[in-house]
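**Q** Output the structure for:
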Amino acid sequence: MSKAKPKPGRVEPAGSAARTPAAPGTAAAPPAGRVEPVAPLFRRVDWITFGATTLLTLVVYLFTLAPDLTLEDCGELAVASYYLGVPHAPGYPIWTVYSWLFTVLLPFSNVAWRVAVSSAVAAALASGMLGLITARFSSMLVERLDLFKGLEKRWEEALCLVCGTVAALLIGFNGFMWSQAVIVEVYTLSVLSLMGVLVCLLHWMYRPGQHRYLYLAAFLFGICFNNHQTLIVAAMGLQVAIAMADEKLGRDALAVNALFYLGGLILSSKGILTTFQQNLPLAVIFHSVGLASVAGCAWLILRTRGLGSEWKVVTITLVAWVVGASFY
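**A** This next block holds a predicted model:
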């Protein structure tokens, strides 16, 4: 009995193993060395939440916009915006340039109204971005809770849409936010810049290996600082979030805090730095943050059994913050 001859036209490469077809109903394993693409962080439902809430809040803001000058710093800020000048301390350089663009791009109505539109746009975008973040976070929580394991995708998306919309409208139509969104003021841009920090930080937490999002978050936080110095109080919370995502990186970031705290103590003891002696509330904040940083760093050193392994990332992050704050 003669052996069957191989079919011409196909030559198996040398050393190749025989391929076994995958069992029915199972997906074939990806080839060795191939990296599966990561799905985008924000899904379609998240962007729908962002677009709908941004548009809704913006329409309401524009309908309730102050038609002309109002009280407080409105006149001073409007003049500074129109002439690209410097308003009262701290000067608000980013806000001045941002609002000036609206005085140029909107060729109608008075200057105060045009600058107020810039406040409305910033507030609407900030509200929409909070809705975007909340919708995505809601999905992450649903995926981790056993209570929602059997939830259909369409109901999960509906739940995320509702959560994001409620969060966005709560901040958008909050009494303070709404009042600042319809006049000439700097606060809505400050909130928008902080929302940008949170979006970038969430991107980094979703893909920890891509440090560019962390650097961008640090840069935007520097922008936050020159928009309004009170936003610096968010720094500790951001560092805690970083430590939750990457303990080694959080450890080294808190170590930098501890070094600054130690330097402040030395300068204060020598009488060079007298700010904390003249301002008790600021001194309380300084010591609270400093001691918390020292304690947190020590705890993470014990957990990770090391220190300084992420100094390059921490250094670049700090430089990015300085670059953002340098506009001040």
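
**Q** From now on I want contacts and neighbour counts done on CA atoms only, so please keep to that.
**A** OK.

**Q** ok, which stretches of the stretch 51-200 of the chain are helices?
**A** Listed in chain order, the helices of the stretch 51-200 of the chain (DSSP state H, counting those that start in this stretch) span residues 74-82, 93-105, 111-144, 153-172, 175-181, 187-206.

**Q** among those helices, which is nearest N226?
**A** When the helices of the stretch 51-200 of the chain are compared for distance to N226 using C-alpha to C-alpha, the nearest one is helix 93-105, at 7.3 Å.

**Q** how about this one, so we can line them up?
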Amino acid sequence: MEFEWDKKGEEGRSVLEIELGDTKNPGKVLRWDINGRGAILATTHKKRYVTTFPTSLLLQGKNQFRLSSEKGWTLRRLRIKNVYGYSKGLLDIVAALKGNRYGDIRSIRNSPFAAGWAVIFFILSLAGLGLPGLGRWAVTRPNKWLEPFRWLILVLMAMPFPLYLFSDSRIFFSSQTVFLLLLAAAVISWGPVLPWPLFRRKIKEIFARTCKLTIRYQTRTLTALLLVLASSLYLATILPGMGGHGDTAKFQFIGKILGIPHSPGYPLYVMLNNLFIRIPDRSIAFRANLMSVVFAVAALFLFFHLAGRISKDGAAAFYAALFLACSRAFWSQAIVAEVYTLNAFFVALVLFFLIKWAEAKNVTWLYLFFFFYALSFGNHLTMVTLFPAFLAYILMVEAKVLWKPKTMGVALGSALVGIGQYAFLLIRARQGAPYIEQDVSNLRALFDVITAKRFQARMFPFSFGEILTDRIPLLFRTLADQASPILLLAAMGGLVVLFLKNKKTFWLLFLSLIGQSFYVLNFNIPDLAGFLIPILLLTAVMAGAGFAWLLKAMRKKAVLRWAPHILLIVLVIHQAAAGFPKVDLSGERQDDEMLTALFEHIPPYSLIITGGYDYNTTQYLLYKVLAEYPEKHALLVAHYPETDLLEEIDHQVYSKIKKDENIREHFFPAQTSLPPDLPQFKRFKEDEHVRKTLFSNVFILLNNPIEELSGLDCRLEDVVYPSPRTGRKFRFSKAHF
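**A** Coordinates of the predicted model:
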């Protein structure tokens, strides 16, 4: 059905209202409210009623609207209505909370309608004042059901919470709505009975302790200096946009769409990435890269306190932190979107909690260790290699604490939190995330993803002799190349110092180092830089103890007391200067500019053919399609030289048409559902519709397009598109079949 109107909409105020009536059931009505940008603000229809509503249709004054629905519906109303500020603000917020299949909700703060905000705040204020009063009235009533009701609410709140950020529009009541209703019920039932004065006192104590994290043997000046130096170094060399390795490009868009990357899925990283890229600055890729900078600096902050507590020397901890910050392995991962700096953050955090617990004998620090150690498994499963060291340390410090019921309960609850993170993969697989690298359709498939079954062939491929003669020397060479020989020498001295003065800490660090090294030695991976970061962090902690011994020995000599400080500063500067040109990515813009030029000029629903073995380019294109230009609905086809291109187009495009309603509606506008048999694209010359739609805009991104397409009846044309940022021109190949 197609409808027309003759009134142009007004920007920010116009909404197209559509109502359909059921001819068989006059009381049944389908209704849409659609704004000028094509976003559905309010609806009573189900997903099977597909609308085609081009972007800015109202504002451009175009008057065509296509609606595909089941038979038996007639048009009742089609009008353009103006929505005033307060209600438009409410509709904006409703639309933002509704979300979409890309896992991205429109930021409410961008709404220009202050009146809508005022209404929302007024309603929330009334609720905030009224709910505790209602709860106080409820507990005065002689109703015995209220106590179990309180606990039932908490259980129910835990059930929809995994869906809170990842709502499925197929659910009639969104998980956000359910959660907010349960939260209101929890305030009513729990508010009057909670010990609020005790909570206020505890919060003040925690805040006071947090403000005193700069412990007695270090100064705030060193802490601030470390953070400023590390932040400046990383921001000066950060990757400015899309680029880097293919995995980097993947982690630049994976949070935007809440997709499922390669094993083990990294659910915690993806969720944090999704939250972090909402900051309003520059491109999505830059924000994802900036997330690594933030966690790298946070890891250095924690490392500084950890090394300071172990070495009892703030200056030694400062130098060790600088050596770690300037190591090529740590530096290179701190300026691109990757999971490794978050992993370093968790390693430093759980070690700090363990050391703090051993010193303070306060079991709260142990509980924090349990929780964050379990949480870290949602980012990188190599944390499991630290478990023997952590268990041994707890047994050495206070073995009986493990057998207390409360400790076991906290440990079990933390473990459930760690495991529960992976429900994210099942949820996003069910919701049909735009990017799913591995099948997570059932628990068996989920187990295979968590255990990284696809990489198991690379685990333990070496014999004992190969480990002794090849892998161990390779590990030491790589460490010396990625860090500094001075750091390794100081770590060896620090191990001796710790063994003589603090055997418990010695075994904690030594067994942790053995666990991480055992994993790296038995994992056949060409690029070890990211996996070396926990080893470098542990080595730097030991080096801090070695530096502390050196500084203490030289303090007694008036002439030489400043010599080690000067030497260490010079060595750090030398390491930073030597690593800067090797690590610096601040000028890496060519790939980003090239693909931006392409996507700025290609029409929607273009077909882009790239090399199947060109992993980097494939991920770059996916970033552009899924993160920056989703409105283009570009179709990507990975071509392998040994296969037939048209068969690949047939297979890969079919799967995309099957999943994406917009693409399906574009290619088959008369169909309400996917045709049982799509045309074979190998016979596209006989199908005029396919030839005009699918093959009208085909762009080739292959190394040798003439050679690889030699067997096809097509003509290549060179097209030149300028970069919108610099005006630099890029040449592309366009195919005419």
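
**Q** now the helices of the stretch 51-200 of structure 1 in a markdown table, with mean neighbour count and distance to V319 of structure 1?
**A** Supplementary listing: those in a markdown table, determined by neighbours: other C-alpha atoms under 10 Å; distance: least, C-alpha to C-alpha, whole Å:
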| stretch | mean neighbour count | distance to V319 of structure 1 |
| --- | --- | --- |
| helix 74-82 | 21 | 29 |
| helix 93-105 | 19 | 19 |
| helix 111-144 | 25 | 26 |
| helix 153-172 | 19 | 32 |
| helix 175-181 | 19 | 32 |
| helix 187-206 | 22 | 16 |
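
**Q** all strands for the stretch 501-650 of structure 2, in order.
**A** For the stretch 501-650 of structure 2, strands defined by DSSP state E, counting those that start in this stretch occupy the ranges 607-611, 635-639.

**Q** Give the buried residues for stretch 276-285 of structure 1.
**A** Buried residues in stretch 276-285 of structure 1, counted by 16 or more other C-alpha atoms under 10 Å: F276.

**Q** quick one, which of the helices of the stretch 51-200 of structure 1 is nearest to E247 of structure 1?
**A** Distances from E247 of structure 1 to each of the helices of the stretch 51-200 of structure 1 were compared by C-alpha to C-alpha, and the smallest falls on helix 187-206, at 12.1 Å.

**Q** after superposition, how close is the helix or strand just after the closest one to structure 2?
**A** Towards the C-terminus, the helix or strand next in line after helix 187-206 of structure 1, according to DSSP states H and E, is helix 212-227. Using mean C-alpha distance after the TM-score superposition for structure 1, helix 212-227 of structure 1 ends up 1.1 Å from its aligned counterpart in structure 2, as a mean over the superposed pairs.

**Q** Now do helix 212-227 of structure 1 and helix 93-105, the angle between them.
**A** For helix 212-227 of structure 1 and helix 93-105, the angle between their directions (axes from the mean of the first three to the mean of the last three C-alpha atoms, to 10 degrees) works out to 90 degrees.

**Q** coming back round to it: got the helices of the stretch 51-200 of structure 1 as TSV, with distance to R251 of structure 1 columns?
**A** Converted to TSV, those look like this (distance: least, C-alpha to C-alpha, whole Å):
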stretch	distance to R251 of structure 1
helix 74-82	42
helix 93-105	32
helix 111-144	25
helix 153-172	32
helix 175-181	35
helix 187-206	16
